[in-house]
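*Asks:* sharing a sequence plus its predicted fold:
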Amino acid sequence: MRMIIHGRHLEVTEAIRTHAEKKVGRIKKYFNNIMEVDITLSAARLKTVPYHTADVLVYINGHKIKASSTDEDLYAAIDEVVDVLETQITKYKEKLRDDKHAGAVKKVKYNPVTKTVEKEAVRRVVETKVSPKPMDVEEAIMQLEVLNHDFYVFMNSETEEMNVVYRRRDGDYGHVEPGWK
């Protein structure tokens, strides 16, 4: 995990850098694939009260998680932003876990007569739209090999109907065409 610490209107001392690295480094235990952490520490003065802001941007698996915290004390702002990050990363990790197990989601129904809860598995159906190109069977088998798929949908140029070629378990190829003629 690469950690970059910037200061805006603030000189980042070694003590501040050490504190930020130690506190923000705690998020490693929540997620293994954290690529980079960008920490921006800033100071400003509003009327008579100085305030400090800690902005953190975490790059995980191509996604960004952003957290910000403002306090009179810079160290307190860093501590608060780490608490916010821990919550956000935990939610992100749970979302990933739930998305991976979405096919096994249970649908819960309450039966008021028997006063029981019944669970049933719900399967998602992923729809794919295909715009098949007209070609002959040999060309479709070549496309199947090039794309390294298990099957390939194409428009048969001879019959002008939708056909499928597929790779069989024995290594040969199968050809499916409609039989309603």
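*Replies:* Cool, the structure landed.

*Asks:* going forward, measure contacts and count neighbours with C-alpha atoms only.
*Replies:* Fine.

*Asks:* where's the nearest residue to residue 166 once chain neighbours are set aside relative to residue 134, distance?
*Replies:* Take residue 166 and drop its neighbours on the chain: the residue closest to it by Cα to Cα, 6 or more residues apart in numbering is residue 151, 4.0 Å away. Computed as Cα to Cα, to the nearest Å, the residue 151 to residue 134 distance reads 16 Å.

*Asks:* take the one below as the second:
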Amino acid sequence: MEIIVKGRNAEVSDRFRTHVNEKLSKIEQFAPRAQRVDVEITHEPNPSQAEVSERIEITVIDKGPVIRAEAAASDRYGALDLASGKLLERLRRARDRRKEHRRSDAHVSAPLTLTPKDVNIPKAKEQAAPEAAKVPTVPGEEVENQLGDSPVVVRQKLYEAQPMSVDQALYEMELVGHPFYLFIDEETKQPCAVYHRHGWTYGVIRLDTRTV
């Protein structure tokens, strides 16, 4: 298993790289077939963000769903402890799910399908796209564009879209720790998004179109 450590606006010492490798060595216990682990370290120079100035994102690339965790703290070692703890818990849940699927093919009911009108999602203000904005063209590629004359930077990343069930989309959303997850429904071929609602309830938003 290869562990790749990189910094975004941050220098990474050999000592910290060694600590990361030691800290993440337990990953193989939960994901023995993991091919690569990407660790990205970001430093926030704004003094007002001192309590969360060091952010770490860990992504496990396996044959199954991508599993990710991130955390921020005032120092890198603390952020790494928080992120690795979340990651190992998600890896454990993924392993347990695989075991359950091998033991049983029990049916899992899909959550309630909702429309934007049902959940009263406020409409975002439309903003003109910057001229000649770069977009990613290769899966895994990331690009950043400044939004007009403002200091806001929009980061885009291209992902491969694999058709899946709603249940699988919910599962993968939990593994990456995001409040929503975009996917193509394998039955309807519609672009969809699952998301957290209140408590342990979920919603599904579907676009009235079909993919080829």
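*Replies:* That came through fine. The model shown is predicted, which means the values in this text are computed figures rather than measured ones.

*Asks:* so residue 87 of structure 2, which state does it fall into?
*Replies:* Secondary structure, DSSP: H, G, I helix; E, B strand; the rest coil: residue 87 of structure 2 is helix.

*Asks:* what sits closest to it if chain neighbours are left out?
*Replies:* In this structure, residue 87 of structure 2 finds its nearest non-sequential neighbour in residue 69, 5.1 Å apart by Cα to Cα, 6+ apart.

*Asks:* neighbours of the corresponding residue of structure 1 for residue 19 of structure 2, how many?
*Replies:* Alignment note (TM-score structural alignment): residue 19 of structure 2 maps to residue 19 of structure 1. For residue 19 of structure 1, the count of nearby residues is 15 (other Cα atoms under 10 Å).

*Asks:* can you map out the helices along structure 1?
*Replies:* Ranges of helices within structure 1 are 14-24, 74-100, 137-147, based on DSSP state H.

*Asks:* which one of these lies closest to residue 118 of structure 1?
*Replies:* When the helices of structure 1 are compared by Cα to Cα, helix 74-100 sits nearest residue 118 of structure 1, at 20.6 Å.

*Asks:* now the closest one, how far from the centre of its chain.
*Replies:* Helix 74-100 of structure 1 has its C-alpha centroid displaced from the chain centroid by 15 Å (Cα atoms, centre = their mean, to the nearest Å).

*Asks:* just stretch 103-114 of structure 1 next, same as before
*Replies:* A distance of 28 Å separates the centroid of the chain from that of stretch 103-114 of structure 1, by Cα atoms, centre = their mean.

*Asks:* residue contacts, residue 95 of structure 2?
*Replies:* 30-31 (Cα atoms under 8 Å, 6 or more residues apart in numbering).

*Asks:* just give me the match in structure 1 for it.
*Replies:* Taking TM-score structural alignment, residue 95 of structure 2 has residue 93 as its aligned residue in structure 1.

*Asks:* burial check on residue 152 of structure 1, number of neighbours?
*Replies:* 20.

*Asks:* that one contacts residue 138, correct?
*Replies:* No: applying Cα atoms under 8 Å, one finds residue 152 of structure 1 not in contact with residue 138, separated by 11.7 Å.

*Asks:* before we move on, back to that, measure the nearest residue to the match of residue 19 of structure 2 once chain neighbours are set aside to residue 28 of structure 1 for me?
*Replies:* Of all residues not flanking residue 19 of structure 1 in the chain, residue 75 sits nearest, at 7.6 Å (Cα to Cα, 6+ apart). Here residue 75 of structure 1 is placed at a distance of 20 Å from residue 28 of structure 1 (Cα to Cα).

*Asks:* more crowded one of the two?
*Replies:* Higher neighbour count among residue 75 of structure 1 and residue 28: residue 75, with 16 against 13, using other Cα under 10 Å.
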